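Enquirer: Predicted structure and sequence below. I'll ask about it afterward.
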Amino acid sequence: MTIYFFSQLVLNWYHENGRKNLPWQINKTLYTVWISEIMLQQTKVKSVIPYFKKFILNFPNIKSINDSNVDKILHLWSGLGYYSRARNIYKSAQIIKKKHQGIFPSHFSDVIKLPGIGRSTAGAILSLSLNFFYPILDGNVKRILIRYNGIIGYLQDRTIEKTLWNIIKIITPVHNTGKFNQAMMDIGSKICLPKQPKCNVCPLNQKCIARLEENWEKYPIKKIKKTCPKRISWFIIIEFKNTFWVEKNITNKLWNNLFCFPRFDNEILALNWIKEKKINTKKNEKITPFSHTFSHFILDIHPILIKLSCMSNFYEKNNIGLWYNLQNPQNIGLPRPVQKIIEMFKKNALKRKEYEKQ
């Protein structure tokens, strides 16, 4: 199969089956494509769509990001995970204001220098928004090329990646680059799946080595999964009349710049902190522990609830803490586990209101 025929099959499939109505594909600009590509890093389209819509509604352009602050960016990002992406968007907006007059750059050399943007993401932004000739090599594209060419190796192997870049540069068409790149991502996410690929409807199945060998599991080689390590955290939840004390994390890499309940590595440290702060409480209530899974470890969370009878019992006079209000929540970034706990208290508060009405 010639190089031209490969790209033409991909483009023909795109015209019939490709995704063309995703939120960032409608009235697309460099800005909207940039935001979508950052959100789509390690995150599925289905999960990104509601976050993208809300983000663009609140931040329609780069100026609106610069006029805001990182807390509001993280607030809208809360729950999407990989929060360094949100911080990189804020940092990039500041760089664009300073070096590019507030306009997202259209030169590859400028785009790739922005925080959180690598070779593939830069190529995706410029090709999808402006149809510039830049190939991409995300996880979906890698999987297609490895299976199609029968390449033995791991997705993460640098030698394999170098080979794949050489291949994708050759097969990416000069014309319709954006459509081709979108098609390759769509085929990877809809057909050439990591597990149980739909080879019978793949436009590339005639010459695909994995298909011809009827052994897709061979490509790519799967690394033996390591046992995911576990960590433990103790949350001190201090409640006063439907407000909760949270502190901005400015020292720990985990949930950096997000607001969290006071967090400790063991119960002794947590209880000692309560004593040191002279929190006047006669009873601590332990909430059922739960786990939160990260990409590289599992966090077992043990919450301890302290209910205050008056605000004077606890007050931290500093710039990193605030009382989070359930009824009138502040625009701050919260990690998913903190959101989960707060949602539980919201539901309980609603139940109490309904009970009182009866």
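Expert: Sure, I can see it.
Enquirer: contacts and neighbour counts: CA atoms only from here.
Expert: OK.
Enquirer: Quick check: residue 267 vs residue 303, distance?
Expert: Distance, residue 267 to residue 303, by Cα to Cα, to the nearest Å: 10 Å.
Enquirer: Identify the contacts common to the two.
Expert: Taking Cα atoms under 8 Å, 6 or more residues apart in numbering as the contact criterion, the residues that touch both residue 267 and residue 303 are residue 234.
Enquirer: for comparison:
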Amino acid sequence: MTKYIFSQFILNWYHKNGRKDLPWQKNKTLYTVWISEIMLQQTTVKSVIPYFKKFILNFPNIKSLNDSTLDDVLHLWSGLGYYNRAKNIYKSAQIIKKDFQGIFPDQFLKIIKLPGIGKTTAGAILSLSLNFFYPILDGNVKRILMRYYGISAFLKDKKTEKKLWKIIESITPIYNTGKFNQGMMDIGSSICTPVKPKCKICPLNKECIAKIEEKWEQYPLKNIKKIYPKKTSWFIIIKHNNYFWLIKNTEENIWKNLFCFPKFNSKKIALKWLENKKININSHEKMTSFVHKFSHFSLHIHLILIKISCISNFLQKKNSSIWYNLKNPQHIGLPQPVQKILKNFKKDVF
């Protein structure tokens, strides 16, 4: 199959079957496509849709982003994960205000310098919003190319990635680049999937080496499964009626700038902290533990519930802690496990 025919097959398929009604595909602008592309990094379309709608409703443009606080942005991002993406969006908005008069740039070399944006994301923003000729090479596109051309290698191999860039640059059409890129991503997410691909309905199946050999699982090669470390954390939940005490996390490793319950590496340290705060540790209740999985480790979370009769002054700190009101929640960023815990308490709020 020639390079022209390859791209035409993708475009024909996209015309008939491609996704055209996603929220960020309506009334497209550089800004809305940028937000969607950042959200879609390492996250499924299904998960992103409600977050994107809520985000654009609250921040319809770069000015509204700059008029907000990082806490406002993290609040809307809570539960979507990979919070550095939200922080990069907020940083980028400030850069755009300072360097580009508040207008999202339409030049590749300017876009790629913004925080959290690489070659593929910059290309996607320009091709999907303005139909500029910029190829992309996300995980879906890599998988299609490796199966079609029979490249049996690891996805993250640098030599392989360099080879794949040459291929995608040669087969991406100059015209209708946006539709081609979207078609490739759609086929990768719905047909040429990591497991059990639907080869029979793929527009490329006649000359796809993985299909001909019936060995799709060899393209790309599977990484050896890593055994991720297990970590333990003890959360102290201090509750006063419908209020919960939360601390702004300053640690670099996880949940930076998000609000969390006081957390400790062991029960002994947690109880010692309560003792130092002169809180009656005999009144504590142990709640059901659970596991929260990150991309690189799993966190076993144990919960200690302390119910207090009045809000103590010693728990008040400037900006670094708040009494979170479950009835009328403040606009702050919350890690997913904290959201999960608070949701359980919300059932009892009237």
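Expert: Sure, I can see it. Here the structure is a predicted model, which means the values were calculated and not measured.
Enquirer: returning to what we had before: looking at residue 267 and residue 303 of the first structure, which is more packed in?
Expert: Counted by other Cα atoms under 10 Å, residue 267 of the first structure and residue 303 do not tie: residue 303 has more neighbours, with 21 against 18.
Enquirer: which residue lines up with the more buried one in the second structure?
Expert: Alignment note: residue 303 of the first structure maps to residue 303 in the second structure; criterion TM-score structural alignment.
Enquirer: Its match: what secondary structure?
Expert: Of the three states, residue 303 of the second structure takes strand according to DSSP: H, G, I helix; E, B strand; the rest coil.
Enquirer: How about the one 3 residues further on?
Expert: The three-state label for residue 306 of the second structure, taken from three-state DSSP, comes out as strand.
Enquirer: so who does it touch?
Expert: Contacts of residue 306 of the second structure (Cα under 8 Å, 6+ apart): 236, 237, 238, 239, 283, 284, 285.
Enquirer: ditto for residue 188 of the first structure
Expert: Contacts of residue 188 of the first structure by Cα under 8 Å, 6+ apart are 140, 141, 143, 144.
Enquirer: 10 Å instead?
Expert: Residue 188 of the first structure is in contact with 138, 139, 140, 141, 142, 143, 144, 145, 182, 194, 197, 202, counting by Cα atoms under 10 Å, 6 or more residues apart in numbering.
Enquirer: Confirm that the third one lies within a helix, as I assumed.
Expert: To tie it back to what came earlier, the one meant is residue 140 of the first structure. Yes - judged by three-state DSSP, residue 140 of the first structure forms part of a helix.
Enquirer: Touching, residue 160 of the first structure and residue 137? I think so.
Expert: No - using Cα atoms under 10 Å, residue 160 of the first structure is not in contact with residue 137; the gap is 11.7 Å.
Enquirer: Those two: which has the busier surroundings?
Expert: residue 137 (22 against 17).
Enquirer: what kind of secondary structure is the more buried one in?
Expert: When classified by three-state DSSP, residue 137 of the first structure comes out as coil.
Enquirer: Please pull up the equivalent of it in the second structure.
Expert: Mapped onto the second structure by TM-score structural alignment, residue 137 of the first structure lines up with residue 137.
Enquirer: and its match, what is it in contact with?
Expert: 119-121, 123-124, 143, 145, 161, 164-165, 168-169, 181, 184-185.
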